[in-house]
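Enquirer: Provided below are the primary sequence and the corresponding predicted coordinates.
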Amino acid sequence: MAQNKILTVSAQVALGIRCLLVPNSTSPTHGDTLFDVAFEGVYSLCDIEVAKEVEQINNEQIKNNMREMKRKLKGKSSPLAIEIYNYLDKVEVDNLGWWDPFASQVISDDSDLVLNLPRNVYHNFMEPLRRMKIKAPFSIKEIRYAFVEGFDKDKPEILQPKWHHNCTWRETNEELAVITTGILESLNIIWRNPAFEAQYAKTQSEGTYVTDVIIPLFHMALKKLPIKNNAFISTKASADRKGGGKQGKRPDIMFIEEHRVCPEQKKDNDNVKLWREMNDGLYWVYSGCRPDKNEFSIIGIQIVGDTLHFNNIIKDMEDIHRLYHLFSVKIPIRPTGREEVFQFIEALLNLRNITITNMSLLYHSSEARSQRLRKRSSTISSDN
């Protein structure tokens, strides 16, 4: 299908070249010679691209992943495991590609498999997500009301006991209020910045957008996390993940993909890139330690223009990776309504709460099994 599509496009390009070079002519000319060279060049490029695409889609690895999923689920008695196991019998591997989470043993909550589950089974699948998403306290609404209506142009942290995702805020309402106030102070600065007024929005550079909007907001949302110095969000991949051959000390637990101007195709490509990085990140975490399954997650954040998409990926009790879409919220870069601000604040507070819990789970996790028993990441390779 991909090859036919490329050849169709190339034929259209070639026809356009012929029309430009030899308009209203049917006899062999110098233009025809140029056309033949150009057409042959287009087809040669197409052949190269098709060859690369075929290399990227490793059907054998996908089949191995399907067999591995069946092995994990064989004999399991839970309704969800039975549904997935039966679904695997119907899967046509030829219809899967490296861009499909299921081909890499990742079950996404927006997949046909999950959306067509029986109601009680779907409820069970989504249960970890429900435990992570929490309604913000009423006191946060009060702060939001005061801020929106009133707008007019350290102490060492100690790691708390091991936490789990159980619909509980890890900080008091007073502490959440301090974080909320900090985020609103950042919004106050952004709202007063003439560079982000509507008439200049489309000309705003990506560098300024990241520096003046994204970084301050995330800094306020994630500052002073109650964790020790030996457990933190790393910005450098582990030595093992980079191919250095030695186990790194700190795995990546959060990935961010950002573009100020993002066409639909770019958005889709970045989404694929992000979940693949998250899936690999989960593998590397469990290569070095063993945080609780069905609890610990890798967070992925995709920033598309003025919209934030929060996702995370977990390993369930059957060692199946689940991809969840937590929130999609607008970044209120200009004065806006109270509800938009509240949704944005709630999403950032949830991000903070999930991060704190994940760091606790990571810090209190046991060491991984021996290197000999470790498995490879399930993410299908896209290398040319």
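Expert: That came through fine.
Enquirer: C-alpha only now, for contacts and for neighbours.
Expert: OK.
Enquirer: what about the closest residue to residue 144 other than its chain neighbours, how many residues close to it?
Expert: Once flanking residues are discounted, residue 144 sits nearest to residue 342: 6.3 Å by Cα to Cα, 6 or more residues apart in numbering. By other Cα atoms under 10 Å, 20 other residues sit near residue 342.
Enquirer: Please name every helix or strand in contact with the stretch of helix or strand residue 342 belongs to.
Expert: Assigning secondary structure by DSSP states H and E places residue 342 in helix 338-363. Contact here means 3 or more Cα pairs under 8 Å, 6 or more residues apart in numbering; DSSP states H and E; on that basis helix 338-363 packs against helix 138-150, helix 173-191, helix 215-222, strand 321-330.
Enquirer: Give the other helices and strands that the following helix or strand past it contacts.
Expert: Per DSSP H and E, the first helix or strand lying C-terminal to helix 338-363 is strand 366-367. Strand 366-367 sits against strand 289-290, with contacts defined as 3+ Cα pairs under 8 Å, 6+ apart.
Enquirer: wait, residue 184 sits on residue 145?
Expert: No - using Cα atoms under 8 Å, residue 184 makes no contact with residue 145, being 11.3 Å away.
Enquirer: Neighbour count: the two, which is higher?
Expert: residue 184 (20 against 17).
Enquirer: quick one on the thing from earlier: of all the helices and strands packed on helix 338-363, which gets the most neighbours per residue?
Expert: Most buried of the helices and strands packed on helix 338-363 by mean neighbour count (mean count of other Cα atoms under 10 Å) is strand 321-330; its value is a mean of 20.
Enquirer: So which elements touch that one?
Expert: strand 106-108, strand 307-315, helix 338-363.
Enquirer: Now render these as a markdown table, adding distance to residue 225.
Expert: Shown next, in a markdown table, are the helices and strands packed on strand 321-330 (distance: least, Cα to Cα, whole Å):
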| stretch | distance to residue 225 |
| --- | --- |
| strand 106-108 | 29 |
| strand 307-315 | 19 |
| helix 338-363 | 7 |
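Enquirer: And the ones you listed: which comes nearest residue 174?
Expert: For residue 174, the closest of the helices and strands packed on strand 321-330 is helix 338-363, at 13.0 Å, according to Cα to Cα.
Enquirer: Next, the buried residues of the closest one.
Expert: If you call a residue buried by 16 or more other Cα atoms under 10 Å, then helix 338-363 has these buried ones: 341-363.
Enquirer: Report the angle between that helix and strand 307-315.
Expert: Relative orientation of helix 338-363 and strand 307-315, computed by axes from the mean of the first three to the mean of the last three Cα atoms, to 10 degrees: 30 degrees.
Enquirer: Comparison target below:
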Amino acid sequence: MSRNIVHDKTWKENISALEKRAERILSVLGDIWNNPAFENSTTRKEQSEGTYITDVVIPLLRASLEDMPNGNICLSTAERQSLASKFRRNSGEVSKERMGKKPDAMALVNYGGRINELVYAECSRIICNDTKKSNDEVKLWRETLDGISFVNLVCRPLNNQFGIVGVQVAGEDIYLNVLVNDAGGLSRYFHIDHAEIPLTVKSPRRVKPLLRLLLTLRNIMIVNKSLLMQALEQAISNPPRNVNPSPTVSTPPYNN
């Protein structure tokens, strides 16, 4: 496991590795462009949310997160309930157990027999209305807040460094967000990047921003995975104290 890795605005992989990853993402885009389901606006409107997730969103996320230099990450698409959400919903409850939220996808790490949730993703159909977008924004924020609260109960990764990632796909737009605890323990929700998914080869201007977003996601995950593993190892000999959920400060959203 790589150590002493922090978020310092530098790439954690060399140019050769980044180029290889970019080529993999471009290969996925090529498959999308050859898919008749996304050939024109008429066929795109006919596609369900499930088709969009399966044929576009998950392949792009997987291309970004596969073959990590510090160990594999599992990208789950089974809409399983979030363990962090389930724990928070039932904390202190004595009545019937409540189900946790079910993100469209989660990135999971299994370490020391414990499953940790590092990324949550919410997705709409290709045609997305404002209500769906707003509801998914709120749901994603709550999922990341549950995630950071759960991690802090198990171990105490570095504040102002470790964060839980939220990826939202609303129509053809993809947003990258991270929730991080600051030095005072206050959870802050940052809107890191935004891009448009090029569903056809006729949208070349969308490719570079999407590559940047997906490579940024990968870079964040390399650091976050390292920070989490170190914190879990330290927690074995120094159990962390409980951390109460805290309010969240959000950066302004992107203007469309």
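Expert: Here it is on my side, so go on. If you're wondering where the values come from, they're calculated on a predicted model, not measured in any experiment.
Enquirer: The helix holding residue 342 of the first structure against the second structure, how far on average?
Expert: By mean Cα distance after the TM-score superposition for the first structure, the fitted helix 338-363 of the first structure averages 0.7 Å away from its aligned residues in the second structure.
Enquirer: Distance from the chain centre to that helix, please.
Expert: The chain centroid and the centroid of helix 338-363 of the first structure are separated by 16 Å under Cα atoms, centre = their mean, to the nearest Å.
Enquirer: Next: stretch 74-92 of the second structure.
Expert: Put simply, stretch 74-92 of the second structure sits 14 Å off its chain's centre (Cα atoms, centre = their mean).
Enquirer: how many neighbours does the aligned residue in the first structure for residue 180 of the second structure have?
Expert: Counting by TM-score structural alignment, residue 180 of the second structure lines up with residue 314 in the first structure. Using other Cα under 10 Å, residue 314 of the first structure has 24 neighbouring residues.
Enquirer: now residue 89 of the second structure, what's its secondary structure?
Expert: What DSSP: H, G, I helix; E, B strand; the rest coil gives for residue 89 of the second structure is helix.
Enquirer: Provide the aligned range in the second structure for stretch 178-186 of the first structure.
Expert: Taking TM-score structural alignment, stretch 178-186 of the first structure hits residues 20-28 over in the second structure.
Enquirer: wait, what's in contact with the most centrally placed residue in the second structure?
Expert: Nearest to the geometric centre of the second structure sits residue 119, at 3.3 Å (Cα atoms, centre = their mean). Residue 119 of the second structure makes contacts with 106-108, 144, 164-167, as judged by Cα atoms under 8 Å, 6 or more residues apart in numbering.
Enquirer: now residue 151 of the second structure
Expert: By Cα under 8 Å, 6+ apart, the neighbours of residue 151 of the second structure are residue 116.
Enquirer: per the alignment, it corresponds to what in the first structure?
Expert: By TM-score structural alignment, residue 151 of the second structure lines up with residue 285.
Enquirer: next one: residue 197 of the second structure
Expert: Residue 197 of the second structure maps onto residue 331 in the first structure, by TM-score structural alignment.
Enquirer: How about that match, nearest residue that isn't a chain neighbour?
Expert: Nearest residue to residue 331 of the first structure in three dimensions, chain neighbours excluded: residue 306, at 5.1 Å (Cα to Cα, 6+ apart).
Enquirer: Tell me, how many residues neighbour that neighbour?
Expert: By the criterion of other Cα under 10 Å, residue 306 of the first structure has 16 neighbours.
Enquirer: Next one: it from residue 293 of the first structure, what distance?
Expert: For residue 306 of the first structure, the distance to residue 293 of the first structure (Cα to Cα, to the nearest Å) stands at 33 Å.
Enquirer: Check the mean deviation of stretch 279-287 of the first structure from the second structure.
Expert: With mean Cα distance after the TM-score superposition for the first structure, stretch 279-287 of the first structure averages 0.9 Å from its match.
Enquirer: Relative to the whole chain's centre, how far out is that stretch?
Expert: For stretch 279-287 of the first structure - counting by Cα atoms, centre = their mean - the centre lies 14 Å from the chain centre.
Enquirer: what about the equivalent of residue 67 of the second structure over in the first structure, is that helix, strand or coil?
Expert: The equivalent of residue 67 of the second structure in the first structure is residue 224 (alignment by TM-score structural alignment). For residue 224 of the first structure, the assignment made with three-state DSSP gives coil.
Enquirer: Any idea how many residues pack against residue 224 of the first structure?
Expert: Neighbourhood size, residue 224 of the first structure [other Cα under 10 Å]: 13.
Enquirer: Please tell me how far it sits from residue 68 of the first structure.
Expert: Taking Cα to Cα, one finds residue 224 of the first structure at 41 Å from residue 68 of the first structure.
Enquirer: and if you look at residue 316 of the first structure?
Expert: Distance from residue 316 of the first structure to residue 68 of the first structure, by Cα to Cα: 15 Å.
Enquirer: same check, this time on residue 162 of the first structure
Expert: Separation of residue 162 of the first structure from residue 68 of the first structure (Cα to Cα) stands at 32 Å.
Enquirer: cool, and residue 335 of the first structure?
Expert: If you go by Cα to Cα, the gap between residue 335 of the first structure and residue 68 of the first structure works out to 51 Å.
Enquirer: re earlier: export the helices and strands packed on helix 338-363 of the first structure to CSV and tack on distance to residue 9 of the first structure?
Expert: Below are these laid out as CSV (distance: least, Cα to Cα, whole Å):
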stretch, distance to residue 9 of the first structure
helix 138-150, 52
helix 173-191, 45
helix 215-222, 42
strand 321-330, 35
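Enquirer: Any idea which of those gets closest to residue 124 of the first structure?
Expert: Of all those, strand 321-330 comes closest under Cα to Cα, at 12.5 Å.
Enquirer: Quick check: the closest one compared with the second structure, mean distance?
Expert: Superposed on the second structure, strand 321-330 of the first structure shows a mean distance of 0.8 Å to its aligned residues (mean Cα distance after the TM-score superposition for the first structure).
Enquirer: how about the nearest residue to residue 313 of the first structure, chain neighbours excluded?
Expert: Computed as Cα to Cα, 6+ apart, the closest residue to residue 313 of the first structure that is not its neighbour in sequence is residue 323, at 4.4 Å.
Enquirer: Touching, the one you found and residue 314? I think so.
Expert: Yes - between residue 323 of the first structure and residue 314 there is a contact at 6.8 Å, judged by Cα under 8 Å.
Enquirer: Who are the packing partners of the helix or strand hosting residue 124 of the first structure?
Expert: For residue 124 of the first structure, the host element (DSSP H and E) is helix 119-125. In terms of contacts (3+ Cα pairs under 8 Å, 6+ apart), helix 119-125 of the first structure is packed against helix 79-90, helix 112-115.
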